[in-house]
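Visitor: this one's structure only:
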């Protein structure tokens, strides 16, 4: 017997329609690429979005076409999130921090037909245009007065497209399982791999994000995503915020400590999210000024695992509670969040866990032989996931080996799960150090050395060893004005980890290589350290 319930498709335009109707004056605030702050309500955002939907149709964009962006987090990018997907096309957010060769590669692999770009990338797009033969239309995301001289001669102007079309538009009836977004991974070996999101999966993911044991968002919140809108849909906050009528603050291109701190204070931000390197910069800025923030309630940290020292530093200066999250581009991206259980103390060791699974995300740990490992918090193995917002395959079926025959996605992470369901990462499979046949957790080594007050950041990598296959090397950067002898740091680590885990060397470096999504590039470190001139290069 079938239920007698209305069958309404879960599609993305319904989110902005809801926000415009029930929260018309709640704002989207942007630090524009051109400079000044821009703000408008959700009702105004919807009207401009419908103008852009009409413009896209006039440009010949059809359902299923890929429309690319090379852009920062702005109100115009927000409009494209709904205008492109709302007409049945697919929004392809390109990471501008990729190398030019990779940008051209992903545009060609996606077969993008239109490219919207911020003015900071005008000259770059002019040079790349000939290498992207499927892109027939270029649009500069600005007005005529701010169009750079080095923009392509054929580029259209975003604000002129908006002005030329009416704000009346009826969204087409879309299949909720049709594709809505395309985002390429940046952490895999070889060429980037495309993750193809859908309307249904993204709506369900946004609904899960706002739940009390997840991001706990409501119309009373002011949300500042410091994950850019090209990075896994800014962790879905451009959809989750309007879903509940929360104010959305978009930082543009500026994610340095002073700029982020200024936005937090000026807009009364309550919810923050981003990778650890962002919060290092914010904490350093506030420390230099001897200040703390007062409006922040929660700081969600993902992308890479923060150390205990960094968590304490962030909570002290930003004033809110750090909640670790874990996810990937392939999981839309949220998989788990570290929300304490009732009566559970927020102890430091507990906060180092990535969190418990949300409804909708199944987790399992498997051994090297594929056997299911127990949830005892002590048995590390490969983390595999499945769920309605987890990728079932890569675009054009690249990288099929990451998907198991029984329907799970192999994340490439090594982790444990305890009896309460809390996930604790120990490493990426590609980063784990195997010494004498046993695994050494790089995350635990980094946490141990970062507990020293002189250390700002750290990266543990395995280096070849004639007897033990690999031994750990710790590379650290120091806080401004600090100095400490490397042997002191080595002794500091020795007090906190198993004897055979203690690195053979702790090396102080000026900086660590940071990738396009704010993570330390350990593969680059390993490749450099494998060369004879390793020490001089680092």
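Guide: Thanks, I have the structure now. Just so it is clear, the structure is predicted and the values come from calculations on it, not from any experiment.
Visitor: make it CA atoms for all contacts and neighbour counts henceforth
Guide: Noted.
Visitor: so what's the nearest residue to residue 179 once chain neighbours are set aside up against?
Guide: Distance criterion Cα to Cα, 6 or more residues apart in numbering; nearest residue to residue 179, sequence neighbours excluded, is residue 198 at 4.2 Å. Residue 198 makes contacts with 176, 177, 178, 179, 180, 181, as judged by Cα atoms under 8 Å, 6 or more residues apart in numbering.
Visitor: second structure follows, compare the two:
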């Protein structure tokens, strides 16, 4: 027997029309090279309607992929809605990719049109002649003095909107499984793979961000998404903010720590989100700004070190809340906010809870599996295996036949590539990426735990642990360490600091002191680059 409820699709037009009608008075602010600009939701909605007409006028096909190569701005948010609300697919392009990767994903996605910030033109326009499928390049003038090419394919965003009539009536997407957005993985191993989000998955993901034990976003919030809008839809935060009517503060190209903290102070931001490297750079400046308006600083993209979270707790009055996910999970899968069973824990124990990845959010199922036998492992906080996930906003396959037999199980679960433990209350603790685990003498060593303990040293800024080839033990841990300015430490100091904190056989055999840990295009530590630098081809130096 079926229930007798109305059958209405879960689609982004509902989110748009709700915001247009109810939250027209709320504001969207963008930091620009000339200062700050502000519009109301009502003004933004009218521009979304004009942009929808522009797409039709330019002959962009019904299910076209529409590329965006842009900062976090109000105009990028216009694309976030005008494109999917007209049945098209927004393909956010990573502005930090190499030219060859950009060319690959634009071709693979089949983008018909690309919207690009004027300041970013030099990064992508040289590829134009190699991308004949892109019929139009629409320049969003962000105030940069970059020369605009004299080419019939190049159009001006504001000029197009100025002459367009606003779309009249309600946007309609009949099928909630219609594709809404396309993001590509960072491609640290092989070519990037496309993850195609649906209207249904996007709406459900947005709803879960509004729930109390996840992010609890609400109409009274002022949200500053520092995580780039090209990276997993800025973790879905722009869609969630529009759904609940929160005020938005966009940083534009101003990504320096001081500029971000200034935005928080001036506009009384309540929620902000970014990768750990952003929050690490802000630590020395925390005492210079009034950050009392903040109720949540969200960290993700890579593990948030306990020392970093505690530095924010000391300097800003609240710790970083860690969330975990990946492009394939839209990305929100877990949030590490303490629960009632943690009541009564001391400060050190609570810091340890926040350093975990936390509980799965509602509607996401997790399991850990023995990588060799495939057997599901118990949730006892000690057994660790490959973390697998399923849920309504988790990928079932890759776009365009980007096949990866190791990415999905026979029963349809996502193989995350992470090794984890899960305790009896469902709290996940990542041990490592499967490719980053150090297997020494048949036993596993967690590079993540070693990194966290090394970064607890007051003179250490960053640390990455990689596997060093070893004739006797197969692999041994090696630490790559970035010291604070003026600090003087040697290998023996790092080993002494770790002694008693980790098992003796976990102590690194070598410590490399470096100026900076190389990062991927999404701000994660690039251990691949470190392995190639110190142990190319897995061969011992001098062997």
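Guide: Okay, I see it. Just so it is clear, the model here is predicted, and its values are computed rather than measured.
Visitor: still on that earlier bit, just the buried ones from the contacts of residue 198 of structure 1, in ChimeraX syntax?
Guide: Selecting the buried subset of those in ChimeraX, with 16 or more other Cα atoms under 10 Å as the burial test, is done by:
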select :176,178,179,180,181
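Visitor: residue 114 of structure 1 contacts residue 132, doesn't it?
Guide: No: counting by Cα atoms under 8 Å, residue 114 of structure 1 does not reach residue 132; the two are 10.3 Å apart.
Visitor: neighbour count for the two, which is higher?
Guide: residue 114 (24 against 20; other Cα atoms under 10 Å).
Visitor: helix/strand/coil for that one?
Guide: strand (DSSP: H, G, I helix; E, B strand; the rest coil).
Visitor: which elements pack onto the longest helix that structure 1 contains?
Guide: In structure 1, ranked by residue count with DSSP state H as the criterion, the top helix is helix 42-58. If you count contacts as 3 or more Cα pairs under 8 Å, 6 or more residues apart in numbering; DSSP states H and E, helix 42-58 of structure 1 packs onto helix 13-22, strand 27-31, helix 75-86, helix 158-163.
Visitor: again, 6 Å this time
Guide: In terms of contacts (3 or more Cα pairs under 6 Å, 6 or more residues apart in numbering; DSSP states H and E), helix 42-58 of structure 1 is packed against helix 13-22, helix 75-86.
Visitor: other SSEs contacting the last one?
Guide: On a contact count with 3+ Cα pairs under 6 Å, 6+ apart, helix 75-86 of structure 1 meets helix 42-58.
Visitor: what do you get for the first one?
Guide: In terms of contacts (3+ Cα pairs under 6 Å, 6+ apart), helix 13-22 of structure 1 is packed against helix 42-58.
Visitor: so how far does the following helix or strand past the helix it packs on sit from its counterpart in structure 2?
Guide: Once helix 42-58 of structure 1 ends, the next helix or strand along the chain (criterion: DSSP states H and E) is strand 66-70. Following the fit onto structure 2, the mean deviation recorded for strand 66-70 of structure 1 is 0.5 Å by mean Cα distance after the TM-score superposition for structure 1.
Visitor: pull up the aligned stretch in structure 2 for strand 66-70 of structure 1.
Guide: Mapped onto structure 2 using TM-score structural alignment, strand 66-70 of structure 1 spans residues 65-69.
Visitor: and the nearest residue to residue 111 of structure 1 once chain neighbours are set aside, what does it touch?
Guide: In space, and not counting its chain neighbours, residue 111 of structure 1 is closest to residue 134: 5.6 Å by Cα to Cα, 6+ apart. Residue 134 of structure 1 makes contacts with 111, 112, 113, as judged by Cα atoms under 6 Å, 6 or more residues apart in numbering.
Visitor: quick one: which of these is nearest to residue 297 of structure 1?
Guide: Closest to residue 297 of structure 1 out of the contacts of residue 134 of structure 1 is residue 112 (39.8 Å), distances taken as Cα to Cα.
Visitor: could you measure from the closest one over to residue 505 of structure 1?
Guide: In this view, residue 112 of structure 1 and residue 505 of structure 1 are 48 Å apart by Cα to Cα, to the nearest Å.
Visitor: gap between the equivalent of residue 332 of structure 2 over in structure 1 and residue 249 of structure 1?
Guide: Aligned by TM-score structural alignment, residue 332 of structure 2 pairs with residue 334 of structure 1. Per Cα to Cα, residue 334 of structure 1 is found 20 Å from residue 249 of structure 1.
Visitor: repeat for residue 491 of structure 1
Guide: Relative to residue 249 of structure 1, residue 491 of structure 1 is positioned 44 Å away (criterion: Cα to Cα).
Visitor: same question, residue 322 of structure 1
Guide: Taken as Cα to Cα, the span from residue 322 of structure 1 to residue 249 of structure 1 is 19 Å.
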